[in-house]
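> no letters, just coordinates:
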């Protein structure tokens, strides 16, 4: 049977045996599967062609890709393009390669161990260690939600003139959109995300066509240059782009999402599932690179070319696009893309929140309640700051949310590399040594860069 929409809302998901995967090196046995309500619900054609099977696996990678184009990424790309033109495109490329490798490990962990990252931490570490890890993960998801609220509110303000404090409150309504999509089936959730990503890509394609960048300079921008190291300001922005690349919730999210596919229980089936899931995430992250590079190219072709080298805020970019491109359509497209980005991010925050809560402490909460709790925790500080400090305050709050995410990153990325490198835990699905070494180096670089960004924030 080919890939299709998962079981309907009235059809129960078949029970999954807990003894499919031997205990191996895990401290405790595997419990209920990740995202149990949609576990294995998207069927894969057993005897189908490679392309039919790949079609069944396409989807989770696009939900993961959303995390690589959040408002924090937009801000660094705008700043880099406006100040240094196309030179930092090479940094965007390197950071994307890092992301591809780490997300490949997430797919390997989810399929090979039958656990998402949260469940793996629970089953590998004692409670005194796993409970603090759960708390850190929840704080990170709240920080992620905070950034999404701010991005969505700014998008509503730019497009419709809605005051930021009202826009923040409107973001609470998105819970009903997400719940409706989940009720229809997981393929509808994926289709929603892919559709919005398509809108974002189309918006930037039109804006770049208007800007008419120097394509020779664009191509040269992807080549490494010593100027990035020699120029302190350029180095700092490069560190910002690299440091904001990997979001902790994406690691939990991807390791759970890959298990929505019904890929079978044999080692051969799982090896194939790992390969196809990795192809899915690689394709999706290439799309994320395209969009992030588009933001930087747009900034370089407009702001840098016009001598406006200090554009870093989203509302600044929106205001300058119309006079520079001579069209009122450009800022509208920018606002639409930003709003779509915020809406997309709410989907991934909901799912990663469910994975983290159920995986770490095995507590099940109704999806609507889980979503409302997370959103209300994030809305309160966002609303207070917008009321008292306005746009400047939201910008500072956005920076703070990125710092919180940076602090959480080691507690997600280090266990991921540890688990996938362990033959005792992964068996025949253990990561190749070269992949483990590459991931460990990437983890060390990203953690060091995030530590520097946090230090810079603390020291002003």
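Thanks, I have it. All values reported here derive from a predicted model rather than from experimental measurement.
> alpha carbons only for contacts and neighbour counts from here, please
OK.
> residues touching the residue nearest to the spatial centre of the chain, list them.
By C-alpha atoms, centre = their mean, the mean C-alpha position of the chain lies nearest to residue 67, the distance being 1.8 Å. Under the criterion of C-alpha atoms under 8 Å, 6 or more residues apart in numbering, the contact list for residue 67 reads 246-247, 250, 345, 348.
> and the residues you listed, which of them are buried?
Applying 16 or more other C-alpha atoms under 10 Å to the contacts of residue 67, the neighbour count classes 246-247, 250, 345, 348 as buried.
> on that earlier part again, in a helix, the residue nearest to the centre of the chain, correct?
Yes - judged by DSSP: H, G, I helix; E, B strand; the rest coil, residue 67 forms part of a helix.
> and it, how far from residue 180?
For residue 67, the distance to residue 180 equals 22 Å [C-alpha to C-alpha, to the nearest Å].
> ok, residue 299 next?
As it turns out, when the distance is counted by C-alpha to C-alpha, residue 299 lies 37 Å from residue 180.
> which one of the two has more residues nearby?
residue 299 (32 against 13; other C-alpha atoms under 10 Å).
> in which helix or strand does the more buried one reside?
Per DSSP states H and E, residue 299 falls inside helix 267-299.
> please state the offset of that helix from the chain centre?
Chain-centre distance of helix 267-299: 11 Å, with C-alpha atoms, centre = their mean, to the nearest Å.
> just stretch 139-154 next, same as before
Shown here is stretch 139-154, whose average C-alpha point lies 12 Å from the average C-alpha point of the whole chain (C-alpha atoms, centre = their mean).
> and here's the other structure:
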């Protein structure tokens, strides 16, 4: 046997040994209908190979710019100018690390995070984790429903109750795209992200922000800690940035790529998937930063330092910026954000149910269940309390997401730091300790945020 053959054989043995560390074996791939459906070029230039992996990262990035994040960025910019840009930057760096670990878990183990939890924990523990994750997805879906309804109301004067009901029609769009192929879903998502980015790029140009203030804002300030009100908004930005369902989503959709199931193939897939998600999340950083910059330039500098509602921001933009297109661009971006988040929420719901329970439902049934649970409270609250009620529902959805986040991050870091499960792809020592440090920060901040919200 040659030395090269010996190395290959040892690698195969390592992969088999790693698979034995799970309590249950994984029989069904995640999202079976699109599993390894996107071919990858094995030869060619670096960028030609990278092109095959571009897509999943942008589906993940959608969760970092959904309507649930808008309120905190608007409130932070109007109240404190550019100061909290550093918090958005730090949140984004945390997200880049955790999403890279999620992609690695999916590629190396052949399991999404939900399947990994099912195959590692006992059935009662897995069931509890599934319930918590379903609550988070429903809460996220609730934010998407409300965000889209608000956008339809602002742009077309459609009553909020009717707007909430209209959002149910996105089920048809998701089914159509799934039947055509996974690349179609990725293309629509990327197009909507570009739409959001262009809208806010124009908005920033119209608002004429202070370049010096922006650069200074990206530097951490001690004022954030010393000012309790500013700290609370900063915690809200941090707590609402990393979405738990994104970790489940990313660990699954990276497996849509048809990479070689060998050590070298997985190493290459991890590299390109990490590049894809990092670039996409930097685009999310631009969008979230642009929302805060726009709020700071339009509201904070003009004395409107108490703007916190999406509707208020929409109505104030035109008179403050002196342009009739400002509010329209804001509404279009909000609608694109809500619809984009709906697409990824659909996939996340399917992944979580299949992964934790090993139950295969038709996508339209799964989507109908989740959307119905989200629409019913949204319709009731909107009908009784109007716009004020939708704002409170948005806050509640972020609180629920914060509650569930730790239950997704801890297993992710634990699995990817376990050599028995990951083999030679286990987290390096510095990555392991950095990941646990980030996890600790997220847990502490979310506990603090929840305490402040309720008490």
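Perfect, I can see it now. Computed from a predicted model, the values in this text were never measured in an experiment.
> one step back: okay, and the helix holding residue 299 of the first structure goes to which residues in the second structure?
Aligning helix 267-299 of the first structure against the second structure (TM-score structural alignment) gives residues 263-295.
> going by distance to residue 105 of the first structure, which of the contacts of residue 67 of the first structure wins?
Comparing the contacts of residue 67 of the first structure against residue 105 of the first structure with C-alpha to C-alpha places residue 250 closest, at 11.8 Å.
> residue in the second structure paired with the closest one?
Across the two structures, residue 250 of the first structure finds its equivalent in residue 246 of the second structure, going by TM-score structural alignment.
> which ones are touching its match?
With contacts defined as C-alpha under 8 Å, 6+ apart, residue 246 of the second structure is in contact with 60, 63, 99, 348.
> separation between the counterpart of the second one in the first structure and residue 267 of the first structure?
Same thing as residue 63 of the second structure. Under the alignment by TM-score structural alignment, residue 63 of the second structure pairs with residue 67 in the first structure. Remark: distance between residue 67 of the first structure and residue 267 of the first structure (C-alpha to C-alpha) = 31 Å.
> do residue 21 of the first structure as well
The span separating residue 21 of the first structure from residue 267 of the first structure equals 11 Å under the rule C-alpha to C-alpha.
> repeat for residue 113 of the first structure
Here the criterion is C-alpha to C-alpha. By it, residue 113 of the first structure lies 11 Å from residue 267 of the first structure.
> of those two, who's got more company?
residue 113 (27 against 12).
> how about that one: what's its closest non-neighbour residue?
Closest residue in space to residue 113 of the first structure, ignoring its immediate chain neighbours: residue 426 at 5.7 Å, by C-alpha to C-alpha, 6 or more residues apart in numbering.
> okay but that neighbour is in contact with residue 112, surely?
Yes - using C-alpha atoms under 8 Å, residue 426 of the first structure makes contact with residue 112 at a distance of 6.1 Å.
> just the ones in helices from the buried ones among the contacts of residue 67 of the first structure, please.
Secondary structure assignment (DSSP state H) places 250, 345, 348 from those within helices.
> put together JSON lines for these, with distance to residue 37 of the first structure on each row.
Output for those, formatted as JSON lines (distance: C-alpha to C-alpha, whole Å):
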{"residue": "250", "distance to residue 37 of the first structure": "20"}
{"residue": "345", "distance to residue 37 of the first structure": "21"}
{"residue": "348", "distance to residue 37 of the first structure": "16"}
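> just name the closest of those to residue 295 of the first structure, please.
Taking those together and measuring to residue 295 of the first structure by C-alpha to C-alpha, the closest member is residue 345, at 17.7 Å.
> just list the residues touching residue 273 of the second structure, thanks.
The contact partners of residue 273 of the second structure, by C-alpha under 8 Å, 6+ apart, come to 53-54, 56-57, 100, 103, 254.
> residue 209 of the first structure - how many residues pack around it?
As a burial measure, the neighbour count of residue 209 of the first structure was computed by other C-alpha under 10 Å and equals 10.
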